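In: kindly return the folded structure for what I paste below:
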Amino acid sequence: MRRQAMSLVTDLIPDGAFHGVASRQSMKESILHHLRYTMVNLPQQATPRDWWLALSLAIRDRITDDMSATQIAHNRDNVRRVYYLSMEYLMGRMLINNAHNIGVYDAAKQAIEELGLDWEQVCDEEMDMGLGNGGLGRLAACFLDSLATLDLPAIGYGIYYEFGLFKQEFLHGRQVEHPDTWIKYGTPWDIIRPEYSQTIQYYGRVETVYDNAGNSRPVWLDTRSVMGVPFDIPVAGYGTKTVNFLRLWSSHSTEDFDLEEFNKGDYVEAVRSKAMGETISKVLYPNDQNANGKELRLVQQYFFVACSLADILRRFEKMNSDWTTLPEKAAIQLNDTHPAIAIVELTRILLDDKHLSWDTTWDIVTRTFAYTNHTLLPEALEKWSVGLFEKVLPRHLQLIYEINHRFMGKVVQHWPGRDDICRALSIIEEGDHKMIRMAHLAVIASHKVNGVAELHSQLLKSELFPYFDQFYPGKFTNKTNGITPRRWLLGCNPGLVQLFEQYGIDRDWPKNLERLRKLESFMDDEAFLDAFMTVKHQNKVHLAKIIKKECGIDVDPFALFDVQIKRLHEYKRQHLTLLNILTLYHRLLNGSDIDMVPRVFIFGAKAAPGYALAKNIIYAINRVANVINNDPRTKGKLKVIFLPNYRVTLASHIIPAADLSEQISTAGKEASGTGNMKLALNGAVTIGTMDGANVEILEEVGPDNIFIFGLNVDQVRALDSQGYHPYQYYQQDEELKGALDWLCSGHFTPNDPHAFDDIRHSLLAGGDPYKVMADYRAYMDCQQQVSDAYQDKTRWARMAVLNTARMGKFSSDRTIQEYADEIWQLPAHPV
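Out: I've put the predicted structure just below:
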């Protein structure tokens, strides 16, 4: 019966509806149709935003045809799916990416231009879908793109945040956060699915009850409830008919209005329940520096995984009845520890609701989940207090204790008498306040655990989880991150795409990035090298206009564009770049570097609202920039730009214009990095440490086409073990001492001479945990090598081209294919 119904649905869809081709005429007709009938507007009255919305809806029409066909095929064939659980999806703008992926970009652009409109102006009306913080969320977006492109059945799950991370403004150089109201006027890309809403429980208490035969079972009572309403974002594959989707949950109260309280005149109390329910999906990353913020964060995580699991199991039960086959139909990937509570929720459902035995339940759970670790930083490995868990999820706390008890029994058998190993491996961290270690839970319950770069995965086994690696031989594996070339070259660098076409690069390179290796055959072709660098220069001219508009500063496109764009964190060492800037500035003013290559340092970064030192570094860069940019003595050789509100769209303008890519994290601290891949793919040369994926970029491009400096992981470890003394580096290096003293002298903040004392303290008395002082001199020497290379225009052009040509490994298609083959055992299912 179900198959017959699906067949009837297919029959109702017209022939050719699943083909994403469109002429400019048909696109024009669709745009005008939506303008008139969906938006009830007329061409002569329409604003640029109206045209963008009509264009987006015309493109969505073509996507949703293929989306329907995809879901019909997947449901008909009862396919195995991967379910990707992530708290973040940094999707950015959707229009251009979708137009490219379904093959209507040229037709859409021509249609808009024939209607007398400016294509870029129309596209610029779109707000970024910024439901993520940085690399983690952008990686998830790239993975969704690749899953669809590779015809892999997949659904992403997350939260439909009303407000994204935050909109960043600089006020007198300081970061100020404003709400990111990306959804204020709606979006054409979401599809509300109220019929799939889920109601979940939290808080309450657990009571033991007995049946008529005297058997006991726990019951979760007196809970609060909240409803999750799903919004689906279609995700179209490139050059294929597969359209998967991202399902995002919006929280709603199960009790909209208390009429009795309203009639009493207590209007606030009448809507309290509704307001509390809707708070859950209100904002990405509530400030968890206080107890209320921590509690909301835990509630958010449980809300999204509980809704997602209910949806996954609903889909499974439609076609299957044997719960032991769940792992054959559902592979669930945990993107970091944020969704790790899903492990306990599935355990609860199978035990309490489906009444399976513990052994059967745990077998299902451990064959279903896999876990991706994204960090080696202890502070980024989530821990929750037992007291908070007991308040919010009392039944889940019981199950965590049971999981840990059973696991500890196996550890004792493996290492008898080794209480130290038991403490190291326990999910429960003992201390004044007992804590639940979510990374331990994820490792124990997952059949595979992967790092995201070769070095990172090695350090997971040797540094972070050495006993787990011994206990679970073969569980840990590596899946080096990747980026989608559709977004990060095809969509953001049209000049380079046109150059590929002129020189006969196979047109399927966006789906087979290794095809760009053919560029190496033009290394001795001066005309090609000139054309490549001309495209780079045009991109720099474009970025210079954005800088002028956003910052009011003129920059020279012939200068070296030195780019550092990423989250602001001490380990990423933006303050090391600041010390370099101060040193170069000092040299210029004192005539010791009059032949310096002109440089424009370009920063883009947001600091977490509660991260005071990171915000202080932003302030320091902006205050130094203000002085340098207004000092005529530099004669235009040095400019410092901090573009506000860094986001996906801004990155798509910066990356094609970059000459130098700063990837200078302390060795052993960056799990992978993906900005390094995006910049290199667009012809930027990397200066970096032997950290994260830099190691693999070095292997691909060769040592002559990258600038590597500084301590490696073993040297960092040795320095820590023998006792690291940052004052020694400070006292022994005159330029280093001079730069730091100058920064903290009050010269750049005359009204607040102690403004940067915290930076000074962190680098000296605070122990310099990220080895800025130790790496300063090697960094400065390496930057001199950069300057020397940049002056040799032919050499630099060859380096830039080879970086673009040799990035094939770093396509997210390769990464996802490895996940599918080695972790998920997920076959493709073309539509």
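In: going by C-alpha atoms from here, please, whenever you check contacts or count neighbours.
Out: Noted.
In: the closest residue to R515 other than its chain neighbours: neighbour count?
Out: Closest residue to R515 apart from its sequence neighbours, by C-alpha to C-alpha, 6 or more residues apart in numbering: W509 at 5.3 Å. W509 has 18 neighbours, counted by other C-alpha atoms under 10 Å.
In: wait, W509 touches L516, no?
Out: Yes - taking contacts as C-alpha atoms under 8 Å, W509 lies within contact range of L516: 6.6 Å.
In: the residue nearest to R515 in helix, strand or coil?
Out: Following DSSP: H, G, I helix; E, B strand; the rest coil, W509 is assigned to coil.
In: now it: how far from G20?
Out: Separation of W509 from G20 (C-alpha to C-alpha, to the nearest Å): 19 Å.
In: what's the answer for Q289, then?
Out: Distance of Q289 to G20, given as C-alpha to C-alpha: 48 Å.
In: between the two, which is the more surrounded one?
Out: In terms of neighbours (other C-alpha under 10 Å), G20 is the more surrounded of Q289 and G20; the figures are 21 against 11.
In: relative to C123, how far out is the residue lying closest to the more buried one once chain neighbours are set aside?
Out: Ranked by C-alpha to C-alpha, 6+ apart and with sequence neighbours excluded, the top spatial neighbour of G20 is I102, at 5.4 Å. For I102, the distance to C123 (C-alpha to C-alpha) stands at 17 Å.
In: neighbour count for those two, which is higher?
Out: With neighbours defined as other C-alpha under 10 Å, I102 and C123 compare such that I102 has more, 24 against 21.
In: could you also give me the structure for this next sequence, so I can compare it with the first?
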Amino acid sequence: MSSVHTDNERRKQISVRGIAELADVNEIKKTFNRHLHYTLVKDRNVATTRDYYFALAHTVKDHLVSRWIRTQQFYYETDPKRVYYLSLEFYMGRSLTNTMINIGIQTACDQALYELGLNIEDLEEMEEDAGLGNGGLGRLAACFLDSMATLGMAAYGYGIRYEYGIFAQKIINGEQQEEPDDWLRFGNPWEKARPEYMIPVNFYGHVIDGPGNTKKWVNTQVVFALPYDNPVPGYDNNVVNTLRLWSAKSPIDFNLKFFNDGDYIQAVLDRNLAENISRVLYPNDNKFEGKELRLKQEYFMCAATLQDIIRRFKASKFGSKEHVRDDFSLLPEKVAIQLNDTHPSLAIPELMRILIDIEGMAWEEAWELVVRTCAYTNHTILPEALERWPVSMLESILPRHLQIIYHINFLHLQDVERKWPGDMDKMRRMSLIEEDGEKRVNMAHLSIVGSHAVNGVARIHSEIIKNDLFKDFYELTPEKFQNKTNGITPRRWLLLCNPGLSDLICDSIGEEWITHLDQLKTLKKFAKDSNMHRKIMSIKQENKLKLAEILFKDYGIKVNVASIFDIQVKRIHEYKRQLLNCLHIITLYNRIKKNPSAKFTPRTIMIGGKAAPGYYTAKKIIKLINAVSNVINNDPIVGDRLKVIYLENYRVTLAERIIPAADLSEQISTAGTEASGTGNMKFMLNGALTIGTLDGANVEMAEEMGNENIFIFGMTVDQVHELEKKGYNAYDYYKSNHELEQVVDQIQNGFFTPGNPDEFKDLADILLKYDRFYLLADYEDYIKTQDLVSATYENQPKWLEMVINNIASSGKFSSDRTIIEYGKDIWGVEANYKKLPAPHEPRELQLRE
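Out: Model prediction:
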């Protein structure tokens, strides 16, 4: 249909921006057919669309592999400092389109498939999302990998190859139901198994004295870590870095006695238990649960990764020179390890174990190397999200590491005592071991003590860390603490997902913005340009039409594309306040019902996101939104003035369709609870206006664009603290606002569920009695600000001026900028904007500007 065809045409144009198309169409057709026949063993008579996708993926990968090998050869020859990004989550999404764009073969592939009678978009739809993350933390890791490759840094991502990623969400009778995300069931054409680098990882056992001051960890249970390498292409620079994901494999040796005593079959079956370690991603990143399997996952990833890092450190070309790489004093000069939250914090005691017990180093020397090598990023200030592992669990599973942690704590508390003699309260607060109730190890404290740099992910978040969450640690070592405001990759989040807007920007200011997003500021000169307004409006309308087609196909709901597309997509959590959004929806509904003939700015409100399977309140909020939407969408009086859609199974691929179509982005967390947010940046870059609190990166977004281009409401962090001190009484707000009282009563009395009037009584109780996130305190200002949104939307020249100012102010929020700052301030690594030689060029060519 025409919109798809238009999109293809636009994508053909944008893909050649800044990249010389070197791929030969005939060669691509030949390679495609070769893979169809010889890799997939199919011909056109029996091949399915999925077969064609795999043939195309292998064809594209062929263009990637020579760049990948050359990049690694270049790193070996030049021996730069390497960056290792350790994360339990990498929310990569799909690879095909991103890869074609980054290496500059999208147009040629498109043309080749067209000549073969195939539609490239049909094939792209067959790719499974690599959903190896819950939300922001994992998607940030993916954006960072893209930026590190684009900036020419010798960087590696390390994580776990979960057999099952984040669960697939089904909405059945308004309720979330979880289904396994079997993303590997058809295979993954992008990965390459590396069994030659398989690494043993130990668990359990006990510790005995070794020679000198070393210890031996003996009688352990061994699990093998099998690496799978995934290419990470930079944009238009022929650099391809590596994401290495570990898969758990049982040891292959068998005790022959099983043949004799009849337990052989059971012994073989029991081997699968070890492989459960990499079976499934825990679907929760904002509530710590001390599950044994999760601890094993964290150590499994850290142990395998550190052995791999040490192997590469020792085997480098530089290291092959006499005496050099046996000198571990060079480790911090050649290795930077970044811990993405506390999930990889066991890397600290594990590196100590390797240096002391295996390499025979003295404690003081080893500790200095560990601290200079490791750095820690904090992602949350919610107390329930901070990891605290029971000492008893560590003692059983990782006995040597517990000994090391105890000694780290002993020396750390000596430092505390020296600075604050006799202050037992401070020592208790700063100890790595918490002793109230069950003894636990505070992994954030371990990460701070064992790192040379600690950063938050937005300026306001970093200030809260210093002044509140880790105040004592900041006073002890203020030089460690910094801020690194998050960012997003403009390649996926504009060039790939919004080709129409990308094309317009290229036509207006050139192509440099793709790798230097701050160039967008030159768009500000068009803010009042009526011709630019028409073009922007046309692109947004086209994106809205495409999304409307999807909504009608998936939900059978016809939406008004002239309405405000008002969107809140993120994990469902009380602090993100989807419930406040729902209160606004009900308020709008009540206003239409009260005065059906009144003027009303139409809205299509979409909410999407997954709730952790055990998070009762979040799942109840999903059910309420669906109950409310069911009433509103079927009320003939409301008509197309208000529609509410719950977007099922929100994920990266769906975000790529929703974000370009959005008019309004909801970023409404309670001030002081959202570390940064990156969805807010994606919406801003794609020309959606933000309604939000002064929380996370919203604060810096408002600074960049000016308060006149964003809809800010609600309490500030200081006002939240004041309210906490004086005491929050939700009833005061409930009784003083008639609209709010009506809305809460409707939830409480079963207005939206007449068959079960008590269905949402518990949510009303939370609002009125137990609400930690002060929804009712911010309700009135939120509603007033939403009214301002509607009024502004009616004034399209004003709205479009704000849209252009949003896009033009997005430069700061590129992950390229974030990574350059990490490199300069934490890793000691510089960006390299030079290109490696292309595959058809002699390898001996020097780097090209």
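In: quick revisit: trace the residue nearest to R515 of structure 1 over to structure 2, please.
Out: When structure 2 is aligned by TM-score structural alignment, W509 of structure 1 is paired with W513.
In: so that match touches L520, yeah?
Out: Yes - using C-alpha under 8 Å, W513 of structure 2 is in contact with L520, at 6.2 Å.
In: how many neighbouring residues does D236 of structure 2 have?
Out: Neighbours of D236 of structure 2 (other C-alpha under 10 Å): 21.
In: next, it: secondary structure please.
Out: At D236 of structure 2 the chain is in coil, as set by three-state DSSP.
In: what does it align to in structure 1?
Out: By TM-score structural alignment, D236 of structure 2 lines up with G239.
In: now the helix or strand harbouring T59 of structure 2: how far from the chain's centre is it?
Out: Using DSSP states H and E, T59 of structure 2 maps to helix 49-78. Taking C-alpha atoms, centre = their mean, to the nearest Å, one finds helix 49-78 of structure 2 lying 24 Å from the centre of the chain it belongs to.
In: ok, now stretch 502-513 of structure 1?
Out: Centroid separation between stretch 502-513 of structure 1 and its chain, computed with C-alpha atoms, centre = their mean, is 27 Å.
In: could you give me the buried positions within it?
Out: For stretch 502-513 of structure 1, a neighbour-count test (16 or more other C-alpha atoms under 10 Å) marks I505, W509, P510, K511, N512, L513 as buried.
In: ok, these vs F522 of structure 1, which is closest?
Out: When the buried residues of stretch 502-513 of structure 1 are compared for distance to F522 of structure 1 (C-alpha to C-alpha), I505 wins out at 11.2 Å.
In: longest strand in structure 2, by number of residues?
Out: Within structure 2, and with DSSP state E defining each element, the longest strand by residue count is strand 221-233.
In: can you check what angle separates that one from helix 49-78?
Out: 90 degrees (axes from the mean of the first three to the mean of the last three C-alpha atoms, to 10 degrees).
In: once aligned to structure 1, how far is strand 221-233 of structure 2 on average?
Out: Strand 221-233 of structure 2 differs from its equivalent in structure 1 by a mean of 0.3 Å after superposition (mean C-alpha distance after the TM-score superposition for structure 1).
In: next SSE after that strand?
Out: The element immediately downstream of strand 221-233 of structure 2 (helix or strand, assigned by DSSP H and E) is strand 240-249.
In: after superposition, how close is that following strand to structure 1?
Out: Looks like 0.3 Å for strand 240-249 of structure 2 (mean C-alpha distance after the TM-score superposition for structure 1).
In: what's the distance between the counterpart of N756 of structure 2 in structure 1 and G746 of structure 1?
Out: Under the alignment (TM-score structural alignment), N756 of structure 2 maps onto D752 of structure 1. According to C-alpha to C-alpha, D752 of structure 1 and G746 of structure 1 sit 6 Å apart.
In: which residues touch whichever strand or helix holds I759 of structure 1?
Out: Assigned by DSSP H and E, I759 of structure 1 belongs to helix 757-763. Helix 757-763 of structure 1 is contacted from outside by L613, N616, I617, P726, L740, C744, D768, P769, V772, M773, using C-alpha atoms under 8 Å, 6 or more residues apart in numbering.
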